[in-house]
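Peer 1: Model the following, please.
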Amino acid sequence: MVNHINSNVGCPIDIGEKVLDNMFHLITSMLWGGTLDKEDRQRVSLEFQQVIKEIVKLLGEPNVSDLFPALAIFDIQGMVRKMKKLHLWFDRSFDVVINQRLEMDRGGNLNSDIGKKDFLQVLLEFKDQEEHKTPFTITHIKALFLVIS
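Peer 2: Below you'll find the model as predicted:
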């Protein structure tokens, strides 16, 4: 980020966008490490920024259904439809990351050294343990990722 800012001296820079991008890279590095290659990571980062902007926009819009709860079933403004669309984006993105990690695991491309594990690898190993009273599934992993991001 510092190099980018330094190379664009005299030009306007959206610091908020750069900070969001860096935070995204930091959080995803902790969550799923090097699962995505550089191109996929950039694409997901840009899409993530757009999705976050849409979520913030939707959260700021007044909703008729909040004032008149009886109208909620009609979704007059399409708020529920829009939020479901954004939720599906998260779901698909997490599916891609988890499936790529599972493929890497099957191919033996993961370092099993305890110091090299990321959060996704730990969760997938936890999911495979069968000694739990309540099963831990991929859906639980995606829910955790959604809450963290």
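Peer 1: CA atoms for contacts and neighbours, from now on please.
Peer 2: Noted.
Peer 1: what secondary structure does residue 86 sit in?
Peer 2: Secondary structure state of residue 86, per DSSP: H, G, I helix; E, B strand; the rest coil, is helix.
Peer 1: That one: neighbour count?
Peer 2: 16 (other Cα atoms under 10 Å).
Peer 1: just residue 40 next, same as before
Peer 2: Neighbour count of residue 40, defined by other Cα under 10 Å: 12.
Peer 1: One more, so I can put them side by side:
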Amino acid sequence: MFLNVLNVITNTLWGGTVEGDERAGLGAEFREVVSEMTELLGKPNVSDFYPGLARFNLQGIEKQMARRFDGIFEKLKDEGGDSKTPFTMTHVKALLMDMVVGGSDTSSNTVEFALAEIMHKPEVMKKAQQELEAVVGKH
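Peer 2: Presented below is the predicted three-dimensional model:
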């Protein structure tokens, strides 16, 4: 589900999707990075309590976040950049943080949760299967 949502968002942003072997690898890497980023954002940071210390990055949290994201940003930047829309690293980071991170993780988690809940209710599962069969068909 995460890969599908990631493809929808990157297709919206750049008009292309990540395909083939690269799709699975990039999707898995990106999901890991999003998970790590969420963990780092929730980690207590001295700079949050004493803003004057933020420029020193005492715990190295900002450096960890930047290092993990820069590699994946470069891959996605190469996918989306062309001569008509020159992306800088700042543009890419802003787009990805807002669109991809916010859209992919929450959307895929919501769908996974809904599917898990449907699996616990056989009557709802049967109804959903019948509807899918009527609309989409078996093949």
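Peer 1: So after superposing, what's the score?
Peer 2: The TM-score (TM-score structural alignment, normalised by the length of the second structure) is 0.57; 98 aligned residues with a Cα RMSD of 2.6 Å.
Peer 1: Would you mind pulling the contact partners of the host helix or strand of residue 113 of the second structure?
Peer 2: Assignment of secondary structure by DSSP states H and E places residue 113 of the second structure within helix 102-119. Applying Cα atoms under 8 Å, 6 or more residues apart in numbering, the contact partners of helix 102-119 of the second structure are 1-2, 5-6, 9, 31, 34, 124-125.
Peer 1: Please repeat the previous calculation with a cut-off of 7 Å.
Peer 2: Judged by Cα atoms under 7 Å, 6 or more residues apart in numbering, the contacts made with helix 102-119 of the second structure from elsewhere in the structure are 1-2, 5-6, 124-125.
Peer 1: The first structure: matching residues for the very next helix or strand once past it?
Peer 2: Moving toward the C-terminus from helix 102-119 of the second structure, the next helix or strand (DSSP H and E) is helix 122-135. Under TM-score structural alignment, there is no match for helix 122-135 of the second structure anywhere in the first structure.
Peer 1: So which residues of the first structure form helices?
Peer 2: In the first structure, helices defined by DSSP state H lie at 2-7, 15-32, 38-60, 64-67, 79-107, 119-128, 138-148, listed in chain order.
Peer 1: Pipe these into a markdown table and attach distance to residue 73 of the first structure per row.
Peer 2: Shown next, in a markdown table, are the helices of the first structure (distance: least, Cα to Cα, whole Å):
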| stretch | distance to residue 73 of the first structure |
| --- | --- |
| helix 2-7 | 48 |
| helix 15-32 | 35 |
| helix 38-60 | 18 |
| helix 64-67 | 8 |
| helix 79-107 | 10 |
| helix 119-128 | 37 |
| helix 138-148 | 25 |
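Peer 1: what's the neighbour count on the corresponding residue of the first structure for residue 39 of the second structure?
Peer 2: Per TM-score structural alignment, the equivalent position to residue 39 of the second structure in the first structure is residue 57. Residues within reach of residue 57 of the first structure, counting by other Cα under 10 Å, total 10.
Peer 1: what about stretch 7-23 of the first structure, start to end distance?
Peer 2: In terms of Cα to Cα, to the nearest Å, the two terminal residues of stretch 7-23 of the first structure are separated by 21 Å.
Peer 1: Kindly calculate the angle that the helix holding residue 113 of the second structure makes with helix 20-42.
Peer 2: With axes from the mean of the first three to the mean of the last three Cα atoms, to 10 degrees defining the directions, helix 102-119 of the second structure sits at 100 degrees from helix 20-42.
Peer 1: how much does helix 102-119 of the second structure deviate in direction from helix 122-135?
Peer 2: Using the same axes, to 10 degrees, helix 102-119 of the second structure lies at 110 degrees relative to helix 122-135.
Peer 1: How far off centre is helix 102-119 of the second structure?
Peer 2: Relative to its chain's centre, helix 102-119 of the second structure lies at 13 Å (Cα atoms, centre = their mean, to the nearest Å).
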